[in-house]
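**Student:** Predicted coordinates and the sequence they were generated for:
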Amino acid sequence: MEYGLFGLLILALDLYAIYQTLTSPASTAAKIVWTLAILLLPVVGLIAWLIFGPRGAARTV
């Protein structure tokens, strides 16, 4: 049962990361690369996105 909840949590966080990536001011190529990384490597891609991913306008200052 715990693994099912963990999977749902990762899915929700991945969807959030993909949404944030697609609505960011990053270039189209960067959006494609980040989206593919998150889709192909859900846990590693999410962690990489949290650390290195494109930031919104509010975070760039």
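**Tutor:** Cool, got the structure. Numbers count the residues shown, from 1 in each chain.

**Student:** alpha carbons only for contacts and neighbour counts from here, please
**Tutor:** OK.

**Student:** hey, where'd the helices end up in this protein?
**Tutor:** Under the criterion DSSP state H, the chain contains helices at 2-22, 28-40, 42-52.

**Student:** Just the residues contacting the longest one, thanks.
**Tutor:** Where contact means Cα atoms under 8 Å, 6 or more residues apart in numbering, the residues beyond helix 2-22 that reach it are 31, 34-35, 38-39, 42-43, 46, 49, 53-54.

**Student:** and the gap between residue 52 and residue 46?
**Tutor:** Residue 52 sits 10 Å away from residue 46, going by Cα to Cα, to the nearest Å.

**Student:** put this beside the first:
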Amino acid sequence: MQLETIWIILAVILLVLELWAINVVLRSTGGWETKGLWLVILIFVPLFGLIAWAMFGPKREMADQRKS
């Protein structure tokens, strides 16, 4: 497999993960300030924003959803 093909596959995976994260942020129950901040981070700093969101973002809401 050529190196260009690998980069394209990785870019598509990153794009899909970004779109999924943006969808989850928009559907979350947080305030608009929090949503807006996460959206700006996810859009303008894609890879590091996705990592930061995965570490600090959805944990609290996911735990609440599991309880109910």
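**Tutor:** Alright, I've got the coordinates. Note that the structure is predicted; figures quoted are calculated from it, not measured.

**Student:** Looking at neighbours, which among the contacts of helix 2-22 of the first structure is most surrounded?
**Tutor:** Greatest neighbour count in the contacts of helix 2-22 of the first structure, by other Cα atoms under 10 Å, goes to residue 46: 25 neighbours.

**Student:** one step back: I'd like the helices of the first structure written out as CSV, with distance to residue 58 of the first structure added.
**Tutor:** Formatted as CSV, the helices of the first structure follow (distance: least, Cα to Cα, whole Å):
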stretch, distance to residue 58 of the first structure
helix 2-22, 13
helix 28-40, 18
helix 42-52, 15
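
**Student:** Can you tell me what residue 23 of the second structure aligns to in the first structure?
**Tutor:** Using TM-score structural alignment, the partner of residue 23 of the second structure in the first structure is residue 19.

**Student:** How much space separates its match from residue 3 of the first structure?
**Tutor:** Distance from residue 19 of the first structure to residue 3 of the first structure, by Cα to Cα: 24 Å.

**Student:** again, but for residue 33 of the first structure
**Tutor:** Relative to residue 3 of the first structure, and taking Cα to Cα, residue 33 of the first structure is found at 28 Å.
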